[in-house]
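Visitor: have a look at this fold, sequence not included:
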């Protein structure tokens, strides 16, 4: 029998959990750079010195909040798999509960890496992969024909589907959304990633830029993805293209302006591919497949879209942020409309949940640097996305 905890220790642990939960909510809503320790204190209803009695700094708060999400990941899995007669069904249950219980906390692992230390990242990845292996083993028990790598692909996709629900679940929608999520996860379990066909090349690939401006954008996008937005300075961008930091200002007035230009460039490429798909076929299902291929090609072959997605929070107070966000929403809405046109039986809510879940699979996967370089990676991502979209 474990020793009883002292009241003082229990109180301290409760306070840490309270502060971690407040930090998770704020980081998710505003983005890490736009939250201060005093903001967390105000959200929790305590003084700023109280926060510092429990956490050394804001990064420690982020690590704790991320770990809380992993704690939930582990506990939901333990609860579901304990004595489960059908491990695959247990994973469906665990994933659905995880996504609905606290989607903000469970989504932190998607972007927190660029703000954590290498040691902290290794700990989050180690714990997350340990649970994913348990999910993969449950998948393999149902699908013994799959390789270990295929089972891990599916387990990772399940986590992405579960984590895609943030800001999209109202109290009235919970049961409907839960039913859709369960259906999508079962759909994943029927897929075989090794059977993914080769990915089609873009219909009209955009020409590469050759001027200094494009060189700066290329270098900045790569650095933003590798080091994170806060960890990249104008001097770093200049050095990457062989010029001084002040010389970069001749082309862009600020680092924010560079990120905006990267977002616009990636949006232009996706829009060109969407227009090409519309010209290629009138069939909505076929057009949606073309959009999947172009999206996966874009996000895996260039860093622009990854930089726009992972660093967009930095533009929260930039006047161009609304423009970029509106463009992203219009693009996603095009997918939703095509899905409904291809499957008229789907209502808007189900189609929206399905599209966001499908996009989350590839968006999450490209954040894992060990997966992206594999030659089959892009084709398997497109295959999984299409598998979710097609009933």
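Guide: That came through fine. Nothing here was measured: the structure is a model prediction, and the numbers come from that model.
Visitor: make it CA atoms for all contacts and neighbour counts henceforth
Guide: OK.
Visitor: show me where the stretch 201-350 of the chain has its helices.
Guide: 212-227, 234-240, 245-248, 255-280, 284-301, 304-311, 321-342, 348-365 (DSSP state H, counting those that start in this stretch).
Visitor: for the ones you listed, give me CSV that also has mean neighbour count and distance to residue 150.
Guide: Below are the helices of the stretch 201-350 of the chain laid out as CSV (neighbours: other C-alpha atoms under 10 Å; distance: least, C-alpha to C-alpha, whole Å):
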stretch, mean neighbour count, distance to residue 150
helix 212-227, 20, 26
helix 234-240, 18, 37
helix 245-248, 16, 44
helix 255-280, 19, 29
helix 284-301, 21, 19
helix 304-311, 23, 24
helix 321-342, 17, 26
helix 348-365, 21, 14
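Visitor: let's bring in a second model and compare:
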């Protein structure tokens, strides 16, 4: 009996995907729910698992191929096949078989050319490019000697072990030779689907919105004092540390309630006012910037917000965010301060009409009651679509956020 392996059902916003990595080869034994293949879309990486025990049959869509929703990728056949380890070992032996006039020459040519397209899948090529590895230096364990992502990971691990075990030299043994004129190195790396999608959305945001940014600054001393006083008790009670982001989420929600246009969106000639508060939190990952959404943020406490942000951060790092977790959102917060940004103009996340930019906390001399005090200050930036939000509303919204942060009691008293 043959069981079909199909691509996942993509949401309406996702047209197609790309086969990123096959974790099994033809003839490998597979178990139910075992990961078979990764499908990369312009939003997330989707995992396809085995529907039943069996043997992986013919693979119809190889790494790098474009697939549509529910398209056939391959099949699982009933019966017992060789294990993944046996398959890889056989493939490796076949790859190392002394076809004297063919295999060594081919490998040498590949090394000279520095091109891994023919011997590695997209995921493995991407990793080799990012870490400066040469395909000729890696033994492929895939079919026909093909380099897999696991092979690259092993090579990286071996390189790090070698570096850590080697004593640091007293002085450079060989002086580094600068590149000769006209031989400056260049690397051409294809954009990932996610990076292409990010580029498209950012350009569209600037072309299709009357974007403007207003700035203010906030004294972080009250929030920092509160964290210092209650951090231990908060962490003991909720099992999570109290950060700044939860305060800003709460402050933004309260400000959005007072200025609903900032929480609205434009749909054609209509203005859509949202009666809920789904706050997107920009998270940086190796694949690019992603914006998972805190649903019904007005109904979440500080601890729940902190826990969910940590969860989203871990998922973004591991490429496990789902499309549902990144779909929608009525307002976005981006914290460039974690990277040291002092001030910036964040770009809108369509179809939203506003985004708040947080920045680095830096001590500055400030005039307080006629005296100069050194205070931990943060610049805030609100970018907004001027087609819907007037300057007065934007400024008042940002001032409201500032007041909530500088006087956290307002959040509790709802004033």
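Guide: All right, it came through fine. Predicted, not measured: the structure shown is a model, and the values here were computed from it.
Visitor: list the TM-score for the superposed pair.
Guide: Structural agreement between the two chains, given as a TM-score (TM-score structural alignment, normalised by the length of structure 1), stands at 0.24; 170 aligned residues with a C-alpha RMSD of 7.7 Å.
Visitor: select, out of the helices of the stretch 201-350 of structure 1, the one closest to residue 101 of structure 1.
Guide: The closest of the helices of the stretch 201-350 of structure 1 to residue 101 of structure 1 is helix 348-365. By C-alpha to C-alpha, the value is 16.4 Å.
Visitor: tell me the angle the helix or strand just after the closest one makes with helix 321-342.
Guide: Secondary structure here is assigned by DSSP states H and E; on that basis, the next helix or strand after helix 348-365 of structure 1 toward the C-terminus is helix 377-389. With axes from the mean of the first three to the mean of the last three C-alpha atoms, to 10 degrees as the basis, helix 377-389 of structure 1 and helix 321-342 are set at 60 degrees to each other.
Visitor: re the thing from before, turn the helices of the stretch 201-350 of structure 1 into JSON lines, including distance to residue 62 of structure 1.
Guide: Rendered in JSON lines, the data for the helices of the stretch 201-350 of structure 1 read as follows (distance: least, C-alpha to C-alpha, whole Å):
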{"stretch": "helix 212-227", "distance to residue 62 of structure 1": "17"}
{"stretch": "helix 234-240", "distance to residue 62 of structure 1": "26"}
{"stretch": "helix 245-248", "distance to residue 62 of structure 1": "31"}
{"stretch": "helix 255-280", "distance to residue 62 of structure 1": "23"}
{"stretch": "helix 284-301", "distance to residue 62 of structure 1": "27"}
{"stretch": "helix 304-311", "distance to residue 62 of structure 1": "16"}
{"stretch": "helix 321-342", "distance to residue 62 of structure 1": "24"}
{"stretch": "helix 348-365", "distance to residue 62 of structure 1": "19"}
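Visitor: burial measure for residue 37 of structure 2, as a count.
Guide: By other C-alpha atoms under 10 Å, the residues close to residue 37 of structure 2 number 22.
Visitor: host element of it?
Guide: Counting by DSSP H and E, the secondary-structure element that holds residue 37 of structure 2 is strand 35-40.
Visitor: for the next helix or strand after that strand, packing partners?
Guide: The element immediately downstream of strand 35-40 of structure 2 (helix or strand, assigned by DSSP H and E) is strand 45-49. Strand 45-49 of structure 2 sits against strand 35-40, with contacts defined as 3 or more C-alpha pairs under 8 Å, 6 or more residues apart in numbering; DSSP states H and E.
Visitor: and the strand it packs on, what other elements does it pack with?
Guide: Contacts of strand 35-40 of structure 2 with other secondary structure elements, assessed using 3+ C-alpha pairs under 8 Å, 6+ apart, are made with strand 16-22, strand 45-49.
Visitor: which of those strands is buried the deepest?
Guide: Greatest average neighbour count among those goes to strand 16-22 (a mean of 22), per mean count of other C-alpha atoms under 10 Å.
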